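**Student:** Attaching a predicted model along with its sequence, questions to come.
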Amino acid sequence: MTIVMNLLSLLFSTAVVYSNQSTVPLRSFKMSENVTYDCVDIYKQPGLNHHLLKTHKIQVKPSVSRPELKMQTGNNETSNKKKIRCPNGTVPILRNTKEFIKNSQFFAKKHIHPLTVDSPGTHIAGVRSNGGPFRGVEAKFNGYTLNVGNDQASYSQMYIGGGLKDEVNFISAGWMINPGLFGDGRVWTFGFWKGKDGKGCYNTACSGFIQVSKVVPILWYSIHKDKNTGNWWITRLMKDEPNEDIGYWPKELFNLLDNGANMTGVGGVVQASRSGSGPPMGNGNFPNGNHEDSATFTNIKVLNSNYEQSQMNSFPIDKLVDSDKCYGLKIGSLLPFYRLRFGFFFNYGGPGGNSCGV
C-alpha cells in the first residue's frame, strides 16, 4: 500500500531532546507524541557546528533558478495534513534523542551504497550510470508499508557520488524502513551523506546539513550541485506550485565532488537478518511489466557536466540485480505514451525470503 502521509512527520520519530540545541526556540510544532520540530535561528542551527564549516557562510537559496526541475507527471502526492511554517529567519529542526543519535552514528558506518564493499546479506535492484561528471539526479518514487524485521532494513533511494581508492564521497535521499535505526517499522524519509573525513550522517542527527526552508524539514526529490557555489542542494519538486529548496550539504564537506560526481543512480536496497532472511523490497511484488503492480521509479533524470538535464538512459546505464530469486527489475516501455508520461522509468522489488543468497 502506497504511503500517503505527512512528509513533515516522517523524519526521525524519536523523543523530545535535541542534543545540540542551546537556544530557546521561537516556536515549536508537535507533529505527534514523539515528533517535535523547533524553529531555531537559521544562523544558529546545529548543522553549522561541523568542524569543516567554521568559516562557512549560509547560502539562503540556489544561485540559479531551476524551473526544469519541476515534476512533470504524477504518482500520488504526499499530503501535508499538518503544516510547519516557522517565523522568518528561523528553520525547523527535529528534536533528537541521545539514543537516536547513537544509532545513527552506528548505522552510518554500515550504510549501503553502490560503492560499498560487498556486504553479506545486502541485495540491490536498480540502475546506475558511471562516468559523468554528473551535477545532479532526480526521480519520483513512493514509500510502501512492508513487514521488515528488527534486524532488517529496506529502502529506496536516489544517490550521487564518487570514489578514489578507499575514499568515498556520497549523497543519497529516499525512503527507509529500518527498525534498528528509527526504533519502529514505519516508513521514514532520509538523507545521508559521507564526506572527506570518512564519516557519514543522516539528516540533522549530527552537524553538516544546512537547513534553509522554514516550511519543509525533510530531504527528498532532487539532488543537484549549485553552479556558482559548489554546494549540493536538495529540492522538493512540486506539481502545481513552486519547488521548495530545502537545504544543502556544503562543498566543504567533500573532497571528491569538486568537479561533479562520477556515479549516480536510483533503486532499492535491502539488508537481510542475521538468519539470512531477506525483507521485501519496493512494495513487495516482483515487477511484471505493469507499472501499477510493483514499485516504480519514474522521470529519472540527471544533470550533465554542463548542467543540462536529460533522461538517465541518455547515458550508458547498468542494471543492478544480484538476487533474482527474491527481487527483480524491469526497464519501462519505450512506447511514446509511456515516455511522455513517465520518462525513463523502471519497476523493481520483490518479496524477499530465505533463498536470496549471501
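**Tutor:** Yes, it's here.
**Student:** From here on, just use CA atoms for contacts and neighbour counts.
**Tutor:** OK.
**Student:** Surely residue 305 and residue 136 touch.
**Tutor:** No: look at residue 305 against residue 136 with Cα atoms under 8 Å: they stay out of range, at 9.3 Å.
**Student:** When those two are compared, which one has more neighbours?
**Tutor:** A direct count of neighbours by other Cα atoms under 10 Å for residue 305 and residue 136 places residue 136 higher, at 27 against 15.
**Student:** I'd like to know how far the more buried one sits from residue 331.
**Tutor:** Distance of residue 136 to residue 331, computed by Cα to Cα, to the nearest Å: 21 Å.
**Student:** now swap in residue 184 and tell me
**Tutor:** For residue 184, the distance to residue 331 - Cα to Cα - is 33 Å.
**Student:** can you check residue 281 too?
**Tutor:** Taken as Cα to Cα, the span from residue 281 to residue 331 is 17 Å.
**Student:** who has more neighbours, these two?
**Tutor:** Counted by other Cα under 10 Å, residue 281 and residue 331 do not tie: residue 281 has more neighbours, with 35 against 17.
**Student:** how about that one, what does it touch?
**Tutor:** 154, 155, 268, 269, 270, 327, 348, 349, 350, 351, 352 (Cα atoms under 8 Å, 6 or more residues apart in numbering).
**Student:** now, among those, which is nearest to residue 287?
**Tutor:** residue 348 (5.4 Å; Cα to Cα).
**Student:** Give me the nearest residue to that closest one, chain neighbours excluded.
**Tutor:** residue 329 (4.3 Å; Cα to Cα, 6 or more residues apart in numbering).
**Student:** what secondary structure does the one you found sit in?
**Tutor:** strand (DSSP: H, G, I helix; E, B strand; the rest coil).
**Student:** tell me which element residue 117 falls in.
**Tutor:** Using DSSP states H and E, residue 117 maps to neither a helix nor a strand.
**Student:** Return the distance of it relative to residue 214.
**Tutor:** Counting by Cα to Cα, the gap between residue 117 and residue 214 amounts to 38 Å.
**Student:** Dump the contacts of residue 281 into TSV; add distance to residue 99 as well.
**Tutor:** Shown next, in TSV, are those (distance: Cα to Cα, whole Å):
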residue	distance to residue 99
154	21
155	22
268	27
269	25
270	23
327	33
348	33
349	31
350	32
351	31
352	29
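**Student:** Can you tell me which of these end up in strands?
**Tutor:** 154, 155, 268, 269, 270, 348, 349 (DSSP state E).
**Student:** ok, structure two:
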Amino acid sequence: MAQVHLFLMVLPIVSFVVSSSVTTGYYEHPRRLLEHIGVPSFNSTSKVTHRGSKLRASSHQEVDEIDHVCGYQSSVATYYGVIATMDVYTFQNLKESERILAQIWVVDDTEQTQLTSGWEVNPSRYGDSKTHFFVDWTINEKDGCPNLLCAGFVPVNSSTITPGDILEPSSGQSRITLKIFKSKEDGNWWLHFGTDTKNLKPVGYWPKGIIIKLLDHASFIQWAGVTFSYNGEISPPMGNGQWPRSSSAASFRNVQYVDVNGHGYDPSWDSLHAVETHRECYRTGVFRMEVEGNMFYYGGPGGCTS
C-alpha cells in the first residue's frame, strides 16, 4: 500500500464557529477548512471533492483512500517542538482497508517536510489489528518512510521502545506521552517517549543532515486523530468511537509547544485552530486551557463513505 503522508494546510476561511469562554479555561476555537497533501480540497459540508491517493484493493482494482482528521493546528510561527499525552486504544477487528491513528506533527514553512509520531492500527502495514507505536517522516512530499523501513530515523540503543512495536493497553486503553523537539546541542530532531511528561526517555532522532528544511525550526504544529478508509466503504471509528462531548471520549492532554531550550510551554489562545474534515462522522472538542496540562477531546463513530 502506498504511504500517504499528511499535512494539513490552512485555506482561506470560509466560516467560523466561535463562542466566548463561559467557564475559565474553556474556549471554542475557529474551525478551518483544510487542504491535505494527496487530498486536494474539501467543500463546506466537509466531503471530499477530489480524491486521495490511488491504492490497490485485494480485488486488484484501483480504489481511492480517504483521510479524515480531527484535532488542533497551530498558526504559522517559529516552533522548536511539540508535546502531547494521548489516549491509546485497541481495535481488534479492523479491516485491511482501514487505519486508525493519533499523532503529533511538526512541519516546515514550505509545507513539504514533516515529522510524525503516535500510535496506529494499520492491518495493511503490520499484518494484524493490534495497536503499534510509529514514527514517520517525509521530505518534498515524497522521500521518507514509516518506522525503520529506510535510512532516516535513527533509534538509540538505550530506548525501551522501537518504532513499530506493539502497544498493549490494559483493558483496551492507556496513555502515552510523546515529545518531538529540535536539540539545541546537536541540531537533530529528537523523539522522546513515556507514560507521562515526567518519565520521557529518548527513542531516537531524525538527523539534521536529511531534514534540511527543518534545519532551524518548524513553522506548523498539529495534534490530531486520523482515520483512513476506501472511498465508498464505511470509515472506522476515530479515537475510541465516542463523540468529544463525552468525558470518556479520546483525548490529547499536556498539549504544549517546545521552546529553543527544549522546555515545554503552553499554547496561546490565538495560536490554535480546530481541525475537522468530516463533521458528520467526527468532531474536535473544545480546547480546555490549563485543564490537565491543556487538553481536548476528539473522535466519533465514523460511518463516512466519501
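**Tutor:** Noted; the coordinates are in hand. Small disclaimer: the values here were computed from a predicted structure and weren't measured.
**Student:** Quantify their similarity with the TM-score.
**Tutor:** The TM-score (TM-score structural alignment, normalised by the length of structure 2) is 0.72; 241 aligned residues with a Cα RMSD of 2.3 Å.
**Student:** on that earlier part again, residue 117 and residue 214 of structure 1: who's more crowded?
**Tutor:** residue 214 (23 against 9).
**Student:** Quick one, which of the ones in strands among the contacts of residue 281 of structure 1 are buried?
**Tutor:** 154, 155, 268, 269, 270, 348, 349 (16 or more other Cα atoms under 10 Å).
**Student:** wait, is residue 52 of structure 2 part of a strand?
**Tutor:** No: using three-state DSSP, the assignment for residue 52 of structure 2 is coil, not a strand.
**Student:** Can you give me the neighbour number for it?
**Tutor:** Neighbour tally, residue 52 of structure 2, other Cα under 10 Å: 21.
**Student:** now for stretch 56-64 of structure 2, what's the gap between its first and last residues?
**Tutor:** With Cα to Cα, one end of stretch 56-64 of structure 2 sits 9 Å from the other.
**Student:** swap that for stretch 284-294 of structure 2, please
**Tutor:** First-to-last residue span, stretch 284-294 of structure 2, Cα to Cα: 14 Å.
**Student:** Buried residues in it, which are they?
**Tutor:** 284, 285, 286, 287, 288, 289, 293, 294.
**Student:** quick one: the corresponding residue of structure 1 for residue 214 of structure 2 from residue 305 of structure 1, how far?
**Tutor:** Matched by TM-score structural alignment, residue 214 of structure 2 corresponds to residue 257 in structure 1. Separation of residue 257 of structure 1 from residue 305 of structure 1 (Cα to Cα) stands at 12 Å.
**Student:** Ok, residue 150 of structure 1 next?
**Tutor:** Look at residue 150 of structure 1 and residue 305 of structure 1: by Cα to Cα, they are 42 Å apart.
**Student:** Please, which helix or strand holds the residue positioned nearest the centre of structure 1?
**Tutor:** The residue lying closest to the centre of structure 1 (Cα atoms, centre = their mean) is residue 173, at 0.8 Å. Element membership for residue 173 of structure 1, per DSSP H and E: strand 167-177.
**Student:** so after that strand, what's the next helix or strand?
**Tutor:** helix 179-182.
**Student:** what stretch of structure 2 does that following helix fall on?
**Tutor:** Taking TM-score structural alignment, helix 179-182 of structure 1 hits residues 123-126 over in structure 2.
**Student:** mind checking what residue 226 of structure 2 lines up with in structure 1?
**Tutor:** Using TM-score structural alignment, residue 226 of structure 2 pairs with residue 269 in structure 1.
**Student:** Could you double-check that its match lies in contact with residue 159?
**Tutor:** No: using Cα under 8 Å, residue 269 of structure 1 is not in contact with residue 159; the gap is 11.9 Å.
**Student:** What does residue 156 of structure 1 correspond to in structure 2?
**Tutor:** Residue 156 of structure 1 maps onto residue 102 in structure 2, by TM-score structural alignment.
**Student:** Return the residues in contact with the closest residue to that match other than its chain neighbours.
**Tutor:** Leaving aside its sequence neighbours, residue 102 of structure 2 sits nearest to residue 225 (Cα to Cα, 6+ apart; 4.2 Å). Residue 225 of structure 2 makes contact with 69, 70, 71, 100, 101, 102, 103, 238, 239, 298, 299, according to Cα under 8 Å, 6+ apart.
**Student:** What are the boundaries of the strands in the stretch 51-200 of structure 1?
**Tutor:** Counting by DSSP state E, counting those that start in this stretch, the stretch 51-200 of structure 1 has strands at residues 90-94, 122-134, 136-140, 153-164, 167-177, 188-194, 200-202.
**Student:** could I get the ones you listed as CSV with distance to residue 274 of structure 1?
**Tutor:** Listed next are the strands of the stretch 51-200 of structure 1 as CSV, based on distance: least, Cα to Cα, whole Å:
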stretch, distance to residue 274 of structure 1
strand 90-94, 32
strand 122-134, 11
strand 136-140, 32
strand 153-164, 12
strand 167-177, 17
strand 188-194, 23
strand 200-202, 24
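**Student:** So which of the ones you listed is nearest residue 338 of structure 1?
**Tutor:** Residue 338 of structure 1 sits nearest to strand 136-140 of all those, at 14.7 Å, using Cα to Cα.
**Student:** Superposed on structure 2, what's the mean shift for the closest one?
**Tutor:** With mean Cα distance after the TM-score superposition for structure 1, strand 136-140 of structure 1 departs from structure 2 by a mean of 0.4 Å once superposed.
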